[in-house]
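J.: Sequence first, then the predicted structure, then my questions.
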Amino acid sequence: MALITKKIKGTEDVLPRQSYRWQFIEGVMREEAKAYGFKEIRTPVFEHTELFARGVGQTTDVVQKEMYTFDTKGGESVTLRPEGTAGAARAVLEHNLENEGLPIKASYFVSCYRYEKPQAGRLREFHQFGLEEYGTQSPVADAELICAAQSILDRLGLDKVRLEINSIGCPECRAKYNQALRDYFGGYRGQLCTTCLSRLEKNPMRLLDCKSPEDKAIAKDAPKITDYLCEECEAHFAEVQKYLGCAGVEYTVNPTIVRGLDYYTKTVFEFVTDCIGAQGTVCGGGRYDGLMEELGGKHTPSLGFAMGLERLLMVMDAQGIEIPDTSSCALYIATMGDEAKAKAFELLKRVRECGLTAETDVVGRGLRAQMKYADKIGARYSMVLGDNEIAENKAKVKNMESGEQTELALDESFAEKFSVLQLASDKAFGI
């Protein structure tokens, strides 16, 4: 019988044999978020469309071309979230989290949805980890946020990932810069792509982010935002760089970084690699001091970043970084006879209560097939239970890699003694 349907184009399944990879990087992210004082926030997968139109920006490709938007039966326009920041900001405002004290530091894992051509590192459903901080204008917070991202990438073992930073100023100094860009690119109207022509008046900074080789060549000699920063923005950017230096974080100032969403102000940054081709940004973020006002709140200087999980895994694969599978079976008990099955069931419960993964046969295999299955699932240890083992109240636990066997009593001490044996084995193999 043929399958009724298959997965939708631009989506991917995470299979049981792959999920430990996701769990590992998510675990690192959770630990680092906790170390920096961020607590998790969870928001709905869909929001009112106006949230993203106002927050992300009407002139962005995300809003104009890429959002999954539909009308409900009640006539409301709702959109599957294309990114995590707007929803988190909405939740902060709606629940008056500023009453709990500033700054508000929130972390999240979200699935996001954008309708674009699927390609390596760019899917229609993708997953992000993010940190968002609300209620601080201090450049210390900018540097601290960048350090948090750096800590995650370092712990994951990523190599040849460079940090690029920039300041895109405040609305005042950016207005002068936008006019300078219009004057510059206006002389190349006949050479610009259609998309850039539409951006020229509405959002000229987006021309710096065009992927067209011809437009990129034109943008190479365009005015630089760092030459138009007001005194306050220039001082803020200098302070961010000072604190990054205090933390020993290496970076390059890249005046062409603008980020793809409208809400950014002042500091913007990206962690970039060349090992996966064109889709080389593994983390991007910055400051968005005007977003909360745009969503109907009071002025609340804020900042954040997001990391794409699929893209991080691509980089780790490209760099040959092995992710440890801590979910593998610690003990497989093969049984012969009903009495052995009952005893195995008793022992397995105790082993699992020690926090270890333990399994036995549940499909009616013979002894030989059980042992083959234990090897197939990568069991670290195996044990055979039959009438003789039950009568003697002891059995031999076999290390499946070394072949070494250890005899253990089948009493209340079994789980504890096996745990000690497993721990010693892990240390010997550097796990």
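T.: Noted; the coordinates are in hand.
J.: Every contact and neighbour count from this point should use C-alpha atoms.
T.: Noted.
J.: what's the spacing between residue 274 and residue 244?
T.: Taking CA to CA, to the nearest Å as the measure, residue 274 and residue 244 are separated by 23 Å.
J.: Give me the more crowded residue out of these two.
T.: More neighbours surround residue 244 than the other of residue 274 and residue 244, with 19 against 13 (other CA atoms under 10 Å).
J.: take the one below as the second:
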Amino acid sequence: MNMKAPRGTVDILPKDARKWQFVESKIKNICDKFNFEEIRTPLFEHTEVFQRGVGDSTDIVQKEMYTFEDRGGRSLTLRPEGTASVARAFVENKLFGDPNQPVKLYYFAQMFRYERPQKGRMRQLNQFGVEVLGSASPAVDAEVIDLAMSCYRELGLKSLKLVINSLGDNESRTNHRRALVEHFTPHKDELCKDCQTRLSQNPLRILDCKTDSDHPAMKTAPSILEFLNEESKNYFDQVKDYLTAMGIDYIVDKNLVRGLDYYNHTAFEIMSEAEGFGAITTLAGGGRYNGLVEELGGPATPGIGFGMGLERLLMALEAEKKEIPIDEALDCFLVAVGDEAEKEAVRLVHELRKNGIQVDKDYQGRKMKAQFKSADRNKAKYVLILGEDELQKQIINVKEMQTGEQVEIPLSQLAMTMQEKLQGGIENE
């Protein structure tokens, strides 16, 4: 019997979950500033959502999806990425009819991809992403990139590189595709099997191949930038102008294509240049997808978004030695000695919690000394001591652990007194 977590998955234990909560809270605050709203989509979709939305020629659809048949014979797939699901929800719930356009959405979601697990790349991964649906303005492209960069900067990351490219409109892509086929066809037998298939299905993705990355034909492959029509050039220039206006540095990489079929116009990736981060440097990636909503049965709706791996974000913070400020201290720990005091302790803990105070107590029947050790392990700011004598006098001893100062408080005033003490500690900090 195998009782370990499946390969490519990990348990996030409480001490690490606090870091995740801190990071997610920071990101949510940034989304609020940018006027983005949260969306939550199902963990699984009908398989055709990803086949049509992500593209049949992608590695995700061909090799990496967790697909199964339900009892009704329907083909379902665990979510491998977020954009297709959000676009499907946008169409199904008729968000295109919302008077507030564009619709600006963000999500935190678990994704599932069957690939070789390695550091920062798991089979079950956690992703933050945003999607803006309903605007074809290059200013929106710049805003989405700004939001992504703001998340990293707010958390203290400095060793970042933003890489951008344009994939052009349909006309530009068609002309570039033709040139790529002409360029790579003489070398077809020298390419890997995947690229031989891509040559007929989606030749642009040959440029993203890791297996053939050192092939001489890669270095001389025609760039999409050579085939941009006037409209696409102007669009890309505006995006770059907006980024410059916001003081966001970038590098144009003509070989940046992204791995999904739905991209056009702006594509971008954010990478970590921190020493010791690892060989896979990409932290986030995204771009514009003006035909995706139509592909999923909706009206013509331009869109742009990105996905950001949270595991990789935490790795980058570690590589740059950025400490996540986690307050592990407990407000109060209640030590009770004696059966009657134990009964009263249950009531007091309930009352304190109702008044917004973080408090815990012993549930193991430990002696007084052992309960104090529990308070120390919980890093309690105050220990509340209740014995039979205190209960008879209707008082409780309150000990401040940092100073050792101890005072008697009437039980009836405990909640109010602890609120004052804790509030005073916050103000002094």
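T.: Great, that's in hand. Quantities reported herein were computed from a predicted structural model and do not represent experimental measurements.
J.: centroid residue for structure 1?
T.: Structure 1 has residue 129 as the residue nearest its centroid, 3.3 Å off, counting by CA atoms, centre = their mean.
J.: Report the contact partners of that residue.
T.: When contacts are counted by CA atoms under 8 Å, 6 or more residues apart in numbering, residue 129 of structure 1 touches 29, 107, 108, 109, 110, 306, 307, 308, 309.
J.: so which of those hold up in structure 2?
T.: Using both residues aligned by TM-score structural alignment, their matches' CA atoms under 8 Å as the contact test, the members of the contacts of residue 129 of structure 1 still in contact in structure 2 are 107, 108, 109, 110, 306, 307, 308, 309.
J.: Let's have the residues you listed in CSV, adding neighbour count.
T.: Supplementary listing: those in CSV, determined by neighbours: other CA atoms under 10 Å:
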residue, neighbour count
107, 25
108, 22
109, 22
110, 23
306, 25
307, 23
308, 22
309, 22
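J.: Those residues in strands, which ones?
T.: The subset of those located in strands under the criterion DSSP state E comprises 107, 108, 109, 110, 306, 307, 308.
J.: which helices and strands sit right next to the one helix or strand residue 176 of structure 2 maps to?
T.: Assigned by DSSP states H and E, residue 176 of structure 2 belongs to helix 170-184. Helices and strands in packing contact with helix 170-184 of structure 2 are listed as helix 193-201; criterion 3 or more CA pairs under 8 Å, 6 or more residues apart in numbering; DSSP states H and E.
J.: Any idea how far apart the tips of stretch 35-43 of structure 2 sit?
T.: For stretch 35-43 of structure 2, the end-to-end distance is 25 Å (CA to CA).
J.: all helices for the stretch 301-431 of structure 1, in order.
T.: Listed from the start of the chain, the stretch 301-431 of structure 1 has helices (DSSP state H, counting those that start in this stretch) covering 309-318, 338-353, 367-376, 387-392, 414-428.
J.: can I get the ones you listed in a markdown table with distance to residue 155 of structure 1?
T.: Supplementary listing: the helices of the stretch 301-431 of structure 1 in a markdown table, determined by distance: least, CA to CA, whole Å:
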| stretch | distance to residue 155 of structure 1 |
| --- | --- |
| helix 309-318 | 12 |
| helix 338-353 | 29 |
| helix 367-376 | 30 |
| helix 387-392 | 45 |
| helix 414-428 | 20 |
